[in-house]
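# My questions concern the predicted model and sequence given below.
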Amino acid sequence: MAALLGFSNQGSATHLMGGNLAYEYVMQVNDSTFRYKIIFKTYTNCGVNSNIPFPEASVTLGIYRDTVTANLPLQTLMTINLTDTTLIEPALPNSCTVGSGVCIIEGIYIDEIDLPKNYFGYHLYYNRCCRNGDILNLDNPGGRGMVFHAYIPPTLVENSSPVFSDLPMPFLCIDDTSSILNTAFDPDGDQLLFAFVDPYEDGPYPPFQPNPPATISWPLPTVPWLNITYNKNFPFGPNGYAYINGATGYSEYMSPDTGKFVVAVEIKEYRNNQLIGISRRDMQLLLLDCPFNPPPSLSNISGSGQTSYTIEEGDSLCFPITFSDEFGDSLTMVVVSPIFDTSVTNPAATVTTPVVGDSVVTSDFCWNTACDQGQGLPYIFTVSVQDNGCPPKTKDVVYEISVTDFVGPTTITGVTSVCPFATGLTYSVPSHPGATYSWTITGGTQVAGGTTNSITVDWDGPGIGIVALITTSSLGCPDGPININVTINDYPA
């Protein structure tokens, strides 16, 4: 029996490497029911040492009601069938054997579910035994289950979770700083904050594939690290390195040791400074000893090299994106973002992708923005360039394009109390270069100034007059209206 249990534990432990749960708000079905699309992505080890080299045909999630208490009750179970798969293998050139036995399959599970109105939201939860027993940065990793989680805000808050734009890397090389984008795009335009977190755990085991329990405790339990030298910010120990950009999710990793290590990245969504969503990605990273091959580098020649831009809405922006490889390897560039998708961004930016080059690769980014595309958060797109060295190395870069709103004058200066039929009174605003000014007068007549920033008004008889202004930028984008009320006094008795 002990031998049989040991085999079962190994069979449960050597295939699932990570994943993430996500959801999309679909519609309000009726006054008390809301529909969501649930998307679960898993990453399965399909290498030669995997006991289960293909994603499971179906998975069962638990959906729990948030009750603002420590124990969250099960609302319903949801079984989702496997919808699609993607094979992830290193693109090794001929005669290169580094990582030749490594492969990952992304499994995608998608289905819709109707949930009753809830003023506290729901927690999506999937648990699975077990983590691989040879993970180096956890205590007793083979006895630790994996938990995938996402939080849906109260149903009256229409929200969809962020979407990760990249696939996991099959492996990284020791003593080499490697990047993983972890970049996610939010369909609602919410502010996203990224952070390393302690991975969740489940157990004890057996059973090795339990159904979600009747209740879960909140906050969820997290894994114990191997010792005090390992933690969420130092997943490779004190001699390793890990960095994450809190605004974009771009991360870097360096380990001096070969082996398997676990990291987790959490995304918190904020809308109007209120936390409305939580999701995370759990990843197992494989570190190998590799021959030296520096990754491609971003060139600063002919206008390339800058990664952050600011323009005003209505303006145009074009710049080259150029990478080179010091070893002369062939390069492949891939650019990803919703700003190139006309169904999401209109007008959309343009770029040629993918692009292949011999030691140098270039693509041109262009965007003719419209007057309604200014926003408080930058638009983001990612560029990944891979060489064909041994092993192939990738350079990831995140670009940020800030499109600011046109802000015209905010206050009109002029007399606000006048005699009846007063003439020749001046009303003005500070001048904006290239702007035009459209004035509207109620209770009087504009007699001079045209579309300049300073006009002359003749007022009518007693009552309330109004001077209103819409300012249009040199790029054709309007702001306003603003106005000033003018009291047209009666004649003295």
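Ah, there it is.
# hey, let's count contacts and neighbours off CA atoms from now on
Fine.
# Which parts of the stretch 101-250 of the chain are strands?
104-116, 122-128, 145-152, 163-164, 172-173, 178-180, 184-185, 191-196, 201-202, 215-217, 241-244 (DSSP state E, counting those that start in this stretch).
# The last one: what's the following helix or strand?
Of the helices and strands lying after strand 241-244 in sequence (DSSP states H and E), the nearest is strand 251-254.
# on that earlier part again, so which of the strands of the stretch 101-250 of the chain gets nearest residue 287?
strand 172-173 (4.9 Å; Cα to Cα).
# any chance of the strands of the stretch 101-250 of the chain in a markdown table, plus mean neighbour count and distance to residue 417?
Shown next, in a markdown table, are the strands of the stretch 101-250 of the chain (neighbours: other Cα atoms under 10 Å; distance: least, Cα to Cα, whole Å):
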| stretch | mean neighbour count | distance to residue 417 |
| --- | --- | --- |
| strand 104-116 | 19 | 58 |
| strand 122-128 | 22 | 58 |
| strand 145-152 | 24 | 55 |
| strand 163-164 | 18 | 57 |
| strand 172-173 | 25 | 74 |
| strand 178-180 | 21 | 64 |
| strand 184-185 | 21 | 53 |
| strand 191-196 | 21 | 46 |
| strand 201-202 | 22 | 71 |
| strand 215-217 | 15 | 66 |
| strand 241-244 | 18 | 59 |
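# In addition, the following structure is provided for comparison:
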Amino acid sequence: MKKFLVFISLIFIFSDVFPAHITGGEMIYQYLGPGSTANTKSYRITLKLFRDETGGGAAMPGVVRIGIFNNDNNGHISLSPFDISLTSVSQVGVTPPPICMSNPPTLLYTMGTYVFVIDLPNNANGYTATYQTCCRINSLENVLTQGPPAQGEGSTYLCRIPGSSQLPAGNNSSPQFRTVLSPVCYRGNFTFDFGAVDPDGDSLVYSFCNAFNRGASVNASNVTPTAPPYQSVTYINGYSGSNPLGSGAILNTQTGMISGIAPQNAGNYVVCVCINEYRNGVLIGQHRKDFILPVDDCAIPTSTLNPVYTSCDGFTVNFQNLAPPDNIQSYYWEFGDGNTSTLAAPIHTYAVAGDYVLKLVVNRGLACTDSATAIVKVYPGFFPDFTFAGQCQNIPVQFNDISTANYGIINKWKWNFGDVASPNNTSTLQNPTHIYNTTGTYNISFVVESDKGCIDTV
């Protein structure tokens, strides 16, 4: 009985600790030259696993199991899978946080590498090398996690080696992502480098993509990988593979730099970036890196504005910084008409209609300063309205736009006749007609827009 209890305890300990430390991975391949036998090529395959040293849990795996699949038939090659021992462990570089960051996070990550060399016969569709594990850290803000063991989503890290169909001539080594970390504060401006270097000088195009889930096994180690294709993890809370950090974050498709406004909640976010690799304008492969990005409860002085402010009902506009007030000691507003303010949330009245450039500088003249600009469009005197004639069933009802604008012209209309059963329930004409086939009361919605940016609904 004692032996049985000890065995069960070890299972739960292992299941709890393994998902808590691996925070991402990348697998690369390097062409080394012709293989040792005819019609083969030699490759060095490297799996990189990233570990959060502050999160506790098990050490970097001493051995990983990597499967290699022949894409011509989707089967394991001879002797696959391969058990590969840990080759080296190195510390991941970290960009120091700004001196004015409040509550700076401790970023302490290591990268374990698992390296082996293999000769692969030439074929048409190439090969896929795959490593899989049951779990991801718990919890995640954008991907399903329900606690161990393996009740949430797992991980698949892979590389695809092109065959003659993708690369009729020449040879190729995969791109390699850079491995530098930067602190990211929730709700704040940030940059995070997902750029890569290509040893062959090929053109690289970056995109967000779905992270892959585990295969058939729910074990944490010694998993024999399943053959491709692989399924996406389950995204939650409105996030997706193409939108892993919310609408405020963008990926530069040419550099791999992620920037913008961080998510509104602190936590861990799965981010997967894919690289399409082009040679002479022809796609020859795709590479990927899957990493769990920590977004921390920290802050730096940030100036954030809406891109455009539009006032169509008066000359007075309210402004405020959209970023958190942490460590902001002063505000300096320029309203674009020669007037300024040092209030945190000023109310400004413009003298004449027009377009203005708004600028906000926080901590002006201090060590930690930031600025943002926006366009202010002031065009009061915009009055949407309409009339209609006719209230009989099966007879056209005439709708007429009688909206007025003191500035610019009204150039867009969108009607919703409230007749959900009708295939012609909407119109973008200025003065449309609509036939109601059923008696009743209908709620009409009318959206009007001008060339000055004014928009309103009646």
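Everything's here; your move. In this text the structure is predicted, and so the values were computed from the model without any measurement.
# Quantify their similarity with the TM-score.
TM-score of the superposed chains, computed with TM-score structural alignment, normalised by the length of the second structure, equals 0.57; 290 aligned residues with a Cα RMSD of 3.0 Å.
# re earlier: using a markdown table, lay out the strands of the stretch 101-250 of the first structure together with distance to residue 86 of the first structure.
Output for these, formatted as a markdown table (distance: least, Cα to Cα, whole Å):
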| stretch | distance to residue 86 of the first structure |
| --- | --- |
| strand 104-116 | 5 |
| strand 122-128 | 21 |
| strand 145-152 | 20 |
| strand 163-164 | 15 |
| strand 172-173 | 20 |
| strand 178-180 | 18 |
| strand 184-185 | 19 |
| strand 191-196 | 25 |
| strand 201-202 | 26 |
| strand 215-217 | 32 |
| strand 241-244 | 26 |
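# out of those, nearest to residue 482 of the first structure?
That would be strand 191-196 among the strands of the stretch 101-250 of the first structure, by Cα to Cα, at 29.4 Å.
# So which bit of the first structure is stretch 126-139 of the second structure matched to?
Aligned by TM-score structural alignment, stretch 126-139 of the second structure corresponds to residues 121-134 of the first structure.
# So for that stretch, first residue to last residue, what's the gap.
Distance between the two ends of stretch 121-134 of the first structure: 37 Å, counting by Cα to Cα, to the nearest Å.
# same thing with stretch 105-124 of the first structure?
End-to-end distance of stretch 105-124 of the first structure (Cα to Cα): 23 Å.
# rewinding a little: right, and the strands of the stretch 101-250 of the first structure - which one's nearest residue 382 of the first structure?
strand 184-185 (10.1 Å).
# counting contacts, what elements does that closest one pack onto?
strand 163-164 (3 or more Cα pairs under 8 Å, 6 or more residues apart in numbering; DSSP states H and E).
# residue range for the strand it packs on in the second structure?
Using TM-score structural alignment, strand 163-164 of the first structure pairs with 176-177 in the second structure.
# same deal with stretch 267-279 of the first structure?
With TM-score structural alignment as the criterion, stretch 267-279 of the first structure aligns to 275-287.
# buried ones in the matching stretch?
275-278, 284-287 (16 or more other Cα atoms under 10 Å).
# so what's the most centrally placed residue in the first structure closest to, chain neighbours aside?
Nearest to the geometric centre of the first structure sits residue 184, at 2.4 Å (Cα atoms, centre = their mean). With sequence-adjacent residues excluded and distances taken as Cα to Cα, 6 or more residues apart in numbering, residue 184 of the first structure is closest to residue 164, at 4.1 Å.
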